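Engineer: Generate coordinates for the sequence data below:
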Amino acid sequence: LIQIQHYTATQAGAAFLPFVVTMFGLSRWAGGLVARYGSRLPLTVGPLVAASGIALFAVVPQNGSYWTAFFPPVVVMGLGLVISVAPLTTTVMNAVPDSESGLGSGVNNAVSRLAALLAVAAFGAVLATVFNHSLDQHLSQLALSPEIRAQVDAARPQLAAAHNPAPAVQHAITESFLSGYRTVIWIASALAVLSSLTAWLLIEPGIPSSVESDRKK
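Structural biologist: Next up is the predicted model:
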């Protein structure tokens, strides 16, 4: 959003407000999904919906407007996470005795935070690797002087924020960043699909007994 679409930091942050609104507005509804359908269905459907929203980010046009390019994937991804987050927490808490609910909550939060840190590190490495490989391929097709090539190489850590006065070089930088960006997006979408498959295979169908007893009460 900032380096390719030239949003300001404020605009880039505001672009994800529909995600926050969706999570906030539908969280209560999502909290009752386990009681109605059990854990297996929402934890299978939710990640699939989220994967669809993530995948939409990979196909947005480079110069599309926010409402047609970014708003739909933000909302779809938010809806998928709404369906997933509350049922996941409920499933984790129902998997441990009441006496160990604090431990279950702590493990759930720790895994979530650790996964986020690992994802940022791993995806950052993937993005940089694909960017550099793609940029090398693009630059090899251009007749650049050693001085210009040295300038481009020195600016590599800036990724798409690097600027070069030569239009062909700037185009190569942009396209290389988009290649890395799309690779990361497709990996993230595939991981969401994998989580859906994992839930379908590992979670027993039906409503947990603890939830069923609470509903009867």
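Engineer: CA atoms for contacts and neighbours, from now on please.
Structural biologist: Will do.
Engineer: Would you mind listing the residues in contact with Phe16?
Structural biologist: By CA atoms under 8 Å, 6 or more residues apart in numbering, the contact list for Phe16 reads Val74.
Engineer: next one: Val76
Structural biologist: Contact criterion CA under 8 Å, 6+ apart gives 49-50, 52-53 as the residues in contact with Val76.
Engineer: quick one: which of these has the most company?
Structural biologist: The most crowded member of the contacts of Val76, judged by other CA atoms under 10 Å, is Ala50 (28 neighbours).
Engineer: Am I right that that one is in contact with Val82?
Structural biologist: No - using CA atoms under 8 Å, Ala50 makes no contact with Val82, being 9.0 Å away.
Engineer: Any chance of the contacts of Val76 in TSV with secondary structure and distance to Leu202 as columns?
Structural biologist: Listed next are the contacts of Val76 as TSV, based on DSSP: H, G, I helix; E, B strand; the rest coil; distance: CA to CA, whole Å:
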residue	secondary structure	distance to Leu202
Val49	helix	19
Ala50	helix	19
Ser52	helix	22
Gly53	helix	24
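Engineer: To check against the first, give me the structure of this:
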Amino acid sequence: MSVVEGARVDAGAGEVPARLDGRLKLVLVVLLVAQFMLAVDFSILNVALPVIGDGLGFSLSNLQWIATSFALCAAGFTLLFGRVADLFGRRRLFLVGLAVLGLSSLAGGLANSPEMLIVARVFQGLATAAVTPAGLSLLTTSFPEGPLREKALGLNGALMSAG
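Structural biologist: Next up is the predicted model:
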């Protein structure tokens, strides 16, 4: 069947929306906001690094560990958490990851010692490693192949670059 003014399209296995309906718009907004937040979380810290270092008593030589502890965990565990999402559920891992990210961000904001901040950044990195593949997987599985998925992935790429 063909598209008729926003009607549904027959994809063989079922009907596929020709446009974003309310549910798909909500899914898209939630996933894009989460992915943008993850991208910003990594880069925004670099701006505040000197002030954070002074406030918590980091030596100049140890200041790098604030960013590195996050980056090592985020990069090192992304593939593992992608597989965990496949085994235990993408949505579940996405939501748990967001909760851990929120709690660890709060802990990092309230940190009163270098050690506490480093531990919080490690958990932020682990949460990012969980949310990133789960979110991308949810994005690709929530939208049917074709223009809707391409639009969703394009918006995701643009927001990740902006972040």
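Engineer: Would you pull the TM-score for this pair?
Structural biologist: Laid over one another, the chains give 0.58 as their TM-score (TM-score structural alignment, normalised by the length of structure 2), with 111 aligned residues with a CA RMSD of 2.4 Å.
Engineer: list the ones among the contacts of Val76 of structure 1 that structure 2 also has?
Structural biologist: Retained in structure 2: 49-50, 53, out of the contacts of Val76 of structure 1 (criterion both residues aligned by TM-score structural alignment, their matches' CA atoms under 8 Å).
Engineer: tell me which of these is nearest to Met23 of structure 1?
Structural biologist: Among the kept ones among the contacts of Val76 of structure 1, Ala50 lies closest to Met23 of structure 1 (CA to CA), at 12.4 Å.
Engineer: List the residues that contact that closest one.
Structural biologist: 76-81, 189, 192.
Engineer: again, 6 Å this time
Structural biologist: Going by CA atoms under 6 Å, 6 or more residues apart in numbering, Ala50 of structure 1 touches 77, 80.
Engineer: what do we get in structure 2 for it?
Structural biologist: Aligned by TM-score structural alignment, Ala50 of structure 1 pairs with Leu101 of structure 2.
Engineer: Just give me the neighbour total for the residue opposite Ala35 of structure 1 in structure 2 once aligned.
Structural biologist: Mapped onto structure 2 by TM-score structural alignment, Ala35 of structure 1 lines up with Asp86. Asp86 of structure 2 is flanked by 14 other residues according to other CA under 10 Å.
Engineer: where's Asp86 of structure 2 relative to Ala71 of structure 2, distance?
Structural biologist: 23 Å (CA to CA, to the nearest Å).
Engineer: How about Arg90 of structure 2?
Structural biologist: 22 Å.
Engineer: More neighbours: which of those two?
Structural biologist: More neighbours surround Arg90 than the other of Arg90 of structure 2 and Ala71, with 24 against 19 (other CA under 10 Å).
Engineer: my guess is the more buried one meets Ala134, correct?
Structural biologist: Yes - counting by CA atoms under 6 Å, Arg90 of structure 2 does reach Ala134; the two are 5.0 Å apart.
Engineer: Tell me how many other residues surround Thr128 of structure 2.
Structural biologist: By other CA under 10 Å, 32 other residues sit near Thr128 of structure 2.
Engineer: which element is it on?
Structural biologist: Using DSSP states H and E, Thr128 of structure 2 maps to helix 114-142.
Engineer: Show me which positions of that helix end up buried.
Structural biologist: Judged by neighbour count (16 or more other CA atoms under 10 Å), helix 114-142 of structure 2 contains these buried residues: 114, 116-139, 142.
Engineer: all strands of structure 2, in order?
Structural biologist: Along structure 2, counting by DSSP state E, strands occupy 8-10, 15-17.
Engineer: of all the ones you listed, which lies closest to Glu150 of structure 2?
Structural biologist: That would be strand 15-17 among those, by CA to CA, at 13.8 Å.
Engineer: That closest one aligns to what range in structure 1?
Structural biologist: Under TM-score structural alignment, strand 15-17 of structure 2 corresponds to no residues of structure 1.
Engineer: Show me how far that strand is from its chain's centre.
Structural biologist: Its chain's C-alpha centre and that of strand 15-17 of structure 2 lie 27 Å apart, by CA atoms, centre = their mean, to the nearest Å.
Engineer: what do you get for stretch 168-181 of structure 1?
Structural biologist: Stretch 168-181 of structure 1 sits 21 Å away from the centroid of its parent chain (CA atoms, centre = their mean).
Engineer: Kindly report the same for stretch 62-81 of structure 2.
Structural biologist: For stretch 62-81 of structure 2, the distance to the chain centre is 14 Å (CA atoms, centre = their mean).
Engineer: Report the buried residues of it.
Structural biologist: For stretch 62-81 of structure 2, burial by neighbour count (16+ other CA under 10 Å) applies to 63, 65-67, 69-71, 73-74, 77-78, 81.
Engineer: Pull the most distant pair out of those.
Structural biologist: Greatest spacing in those, by CA to CA: Leu63 and Phe81 (27.8 Å).
Engineer: mind checking the longest helix of structure 2?
Structural biologist: For structure 2, the helix with the greatest residue count under DSSP state H is helix 22-56.
Engineer: and that helix with helix 114-142, angle?
Structural biologist: Counting by axes from the mean of the first three to the mean of the last three CA atoms, to 10 degrees, helix 22-56 of structure 2 lies at 170 degrees to helix 114-142.
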